[in-house]
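**Student:** can't give you the sequence, but here's the structure:
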């Protein structure tokens, strides 16, 4: 793996790996946990709807997608999943949806993290051993991971929880997703940039915007922020099944009602 690309050959994948595949001309990536034997467990609102917002924006995103035969024809290995949602198990081909596999990296340095300008590819957090990762993924396959939310509880959040067991308990900012954090950081830098351009010129504008983007990404990383706690998957599912369909709310209940 390197700064330029995390692409990996499928034959190099190991059970417990967090992998992702780019969608829509690299606009976003879909994440999951490789469990071996060519199968992946992942969290989705439905095939082709991994970035669904639950708003009218979804229609624009879906109508812009190219036709995909895997969504129309039932896969002989993992079945028809065009309407599946929640935590599901798919064969590697269906998960990749015509894309290439990329390996999400754990335990990287802050310098390496910031060098990867695109979020959702690595984290400072350390991964747990593969057996713990697989236990969480398989347990959540049977019991679910709450309600899908593009900013708070998406496919990358799911994969990161399986790898680390960490959840954010404050509800501040985004969840664990580096992909969502990078979009939010970019939006914040753009919103604040016009004033900087007027006061510092183009050079100052570019430098300030880049600095804000990098600082926001780092502050949102699951391995850097302090408002996280390790939660056993059994406890998480117990609270989700009791009506707390949001892992953030679940963490609030575990931390004296903080949200």
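**Tutor:** Right, received. Where do you want to start? In this text the structure is predicted, and so the values were computed from the model without any measurement.
**Student:** okay, CA-based contacts and neighbour counts for the rest of this
**Tutor:** OK.
**Student:** as a check, name the ranges of all strands in this protein.
**Tutor:** 18-23, 28-36, 39-44, 86-91, 102-103, 166-168, 228-230 (DSSP state E).
**Student:** okay, angle between the first one and strand 39-44 too, please.
**Tutor:** Taking axes from the mean of the first three to the mean of the last three CA atoms, to 10 degrees, strand 18-23 and strand 39-44 form an angle of 60 degrees between their directions.
**Student:** now strand 18-23, how far from the chain's geometric center?
**Tutor:** 9 Å (CA atoms, centre = their mean, to the nearest Å).
**Student:** which residues sit in contact with residue 110?
**Tutor:** By CA atoms under 8 Å, 6 or more residues apart in numbering, the contact list for residue 110 reads 124, 218.
**Student:** again, only using 6 Å
**Tutor:** For residue 110, the contact set (CA atoms under 6 Å, 6 or more residues apart in numbering) is empty.
**Student:** how about the strands of the chain, which one is nearest residue 11?
**Tutor:** With CA to CA as the criterion, residue 11 lies closest to strand 28-36 of the strands of the chain, at 10.4 Å.
**Student:** which other helices and strands does that closest one contact?
**Tutor:** In terms of contacts (3 or more CA pairs under 6 Å, 6 or more residues apart in numbering; DSSP states H and E), strand 28-36 is packed against strand 18-23, strand 39-44, helix 155-164.
**Student:** now render those as JSON lines, adding mean neighbour count and distance to residue 77.
**Tutor:** Below are these laid out as JSON lines (neighbours: other CA atoms under 10 Å; distance: least, CA to CA, whole Å):
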{"stretch": "strand 18-23", "mean neighbour count": "24", "distance to residue 77": "20"}
{"stretch": "strand 39-44", "mean neighbour count": "26", "distance to residue 77": "10"}
{"stretch": "helix 155-164", "mean neighbour count": "27", "distance to residue 77": "22"}
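**Student:** ok, back up a step: mind putting the strands of the chain in TSV, distance to residue 115 included?
**Tutor:** As requested, the strands of the chain are exported to TSV (distance: least, CA to CA, whole Å):
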stretch	distance to residue 115
strand 18-23	19
strand 28-36	19
strand 39-44	27
strand 86-91	32
strand 102-103	16
strand 166-168	24
strand 228-230	24
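**Student:** then this one, side by side with the first:
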């Protein structure tokens, strides 16, 4: 395991593993849950799945007839491992890492201090969400990494104003934030290396503060209850848009 990635071989894969692969020359990573039998359940933007290019003959899997299965209006997809990787390298997301190890990871979206649930629970959540969906895709609050993290831990963030569980999203937000927060130190630290060190430290701490293993706004939610929570949140948003206040008697 390296500081940047957790590259692995296919022979090391186990059912219930949270895996990821890099896209667009390491610009971002795509995450999913390996459920065994060379199959991966993952979460994608629904508009990408409905685009004409997504149904081209090049995207039809020649090996597994059920590769690409999803329910209507859902971004949760069942793919074979080859189609998931798209010739990319295979990496395993780490769980239960120590704070010191977490902080040494230069890139977000590779590990968490949170503990993984047993394999049976992980696969049950992934397969249940394949049939019932995982809500609307949001690159910052509900993306493929959020999906995999929920499948592995069952943890849901109740504060909808901040970023989601995703370490990638936290890195995107944390990097410029660290630069802004460290800018006053440039007046006190004439050495550019010193300023860079302070910025890097703030970046790592901002990532750590948003990790689901240390956040206080996360709760354990049964996968069967996700739909009702999503509907309740939708009603709250609708009420806020219309200015209505619900009164329970």
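**Tutor:** That came through, no problem. Worth saying up front: this structure is predicted, and the values here are computed from it rather than measured.
**Student:** report the TM-score for the pair.
**Tutor:** TM-score for the superposed pair, counting by TM-score structural alignment, normalised by the length of structure 2: 0.83. Supporting figures: 229 aligned residues with a CA RMSD of 2.8 Å.
**Student:** of all the strands of structure 1, which lies closest to residue 114 of structure 1?
**Tutor:** Comparing those under CA to CA, the one sitting nearest is strand 102-103, at 17.2 Å.
**Student:** what stretch of structure 2 does the closest one fall on?
**Tutor:** Under TM-score structural alignment, strand 102-103 of structure 1 corresponds to residues 91-92 of structure 2.
**Student:** what angle do helix 155-164 and the helix ranked longest in structure 1 make with each other?
**Tutor:** Longest helix in structure 1, counting residues (DSSP state H): helix 178-220. If you take the same axes, to 10 degrees, helix 178-220 of structure 1 sits at 60 degrees to helix 155-164.
**Student:** roughly how far does the spatially most central residue of structure 2 sit from residue 100 of structure 2?
**Tutor:** Geometric centre of structure 2, nearest residue: residue 145, 1.3 Å, by CA atoms, centre = their mean. Distance, residue 145 of structure 2 to residue 100 of structure 2, using CA to CA, to the nearest Å: 22 Å.
**Student:** also residue 39 of structure 2?
**Tutor:** Residue 39 of structure 2 is 33 Å from residue 100 of structure 2, by CA to CA.
**Student:** got it, and residue 73 of structure 2?
**Tutor:** 41 Å.
**Student:** one more: residue 85 of structure 2?
**Tutor:** For residue 85 of structure 2, the distance to residue 100 of structure 2 - CA to CA - is 30 Å.
**Student:** what about these two, which has more around it?
**Tutor:** It is residue 85, of residue 85 of structure 2 and residue 100, that has more neighbours when counted by other CA atoms under 10 Å, with 20 against 9.
**Student:** ok, that one - contacts?
**Tutor:** Per CA under 6 Å, 6+ apart, neighbours of residue 85 of structure 2: none.
**Student:** again, but for residue 165 of structure 1
**Tutor:** Neighbours of residue 165 of structure 1 in contact, by CA under 6 Å, 6+ apart: 230, 231.
**Student:** let's see 10 Å
**Tutor:** Residues in contact with residue 165 of structure 1 (CA atoms under 10 Å, 6 or more residues apart in numbering) are 127-128, 132-133, 136, 158-159, 228-233, 236.
**Student:** PyMOL command for the buried members of these?
**Tutor:** Of the contacts of residue 165 of structure 1, the buried ones can be selected in PyMOL as follows, counting by 16 or more other CA atoms under 10 Å:
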select buried, resi 127+132+133+136+158+159+228+231+233+236
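**Student:** got the contacts of residue 165 of structure 1 as CSV, with distance to residue 220 of structure 1 columns?
**Tutor:** Below are the contacts of residue 165 of structure 1 laid out as CSV (distance: CA to CA, whole Å):
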residue, distance to residue 220 of structure 1
127, 17
128, 20
132, 24
133, 22
136, 23
158, 16
159, 16
228, 11
229, 15
230, 17
231, 19
232, 22
233, 23
236, 22
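**Student:** which one among the contacts of residue 165 of structure 1 gets closest to residue 120 of structure 1?
**Tutor:** When the contacts of residue 165 of structure 1 are compared against residue 120 of structure 1 (criterion: CA to CA), the nearest one is residue 159, at 10.9 Å.
**Student:** could I get the contacting residues of the closest residue in space to the closest one that isn't next to it in sequence?
**Tutor:** Closest residue to residue 159 of structure 1 apart from its sequence neighbours, by CA to CA, 6 or more residues apart in numbering: residue 32 at 5.5 Å. Applying CA under 10 Å, 6+ apart to residue 32 of structure 1 gives the contacts 16-21, 39-44, 87-90, 95-96, 104, 137, 155-160, 162.
**Student:** next: residue 154 of structure 1.
**Tutor:** Per CA under 10 Å, 6+ apart, neighbours of residue 154 of structure 1: 30-31, 42-45, 50-52, 86, 145-148, 175-177, 179-180.
**Student:** at 8 Å what do you get?
**Tutor:** 43, 44, 50, 51, 148, 177.
**Student:** if you map those onto structure 2, which are still there?
**Tutor:** Mapping the contacts of residue 154 of structure 1 onto structure 2 (both residues aligned by TM-score structural alignment, their matches' CA atoms under 8 Å) leaves 43, 44, 148, 177 still in contact.
**Student:** distance to residue 72 of structure 1 added to the residues you listed, as JSON lines?
**Tutor:** Output for these, formatted as JSON lines (distance: CA to CA, whole Å):
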{"residue": "43", "distance to residue 72 of structure 1": "20"}
{"residue": "44", "distance to residue 72 of structure 1": "17"}
{"residue": "148", "distance to residue 72 of structure 1": "23"}
{"residue": "177", "distance to residue 72 of structure 1": "29"}
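**Student:** closest to residue 3 of structure 1 out of those residues?
**Tutor:** Using CA to CA, these come closest to residue 3 of structure 1 at residue 177, 18.9 Å.
**Student:** counterpart of that closest one over in structure 2?
**Tutor:** By TM-score structural alignment, residue 177 of structure 1 lines up with residue 166.
**Student:** doesn't residue 139 make contact with that match?
**Tutor:** No. Taking contacts as CA atoms under 8 Å, residue 166 of structure 2 lies outside contact range of residue 139: 9.2 Å.
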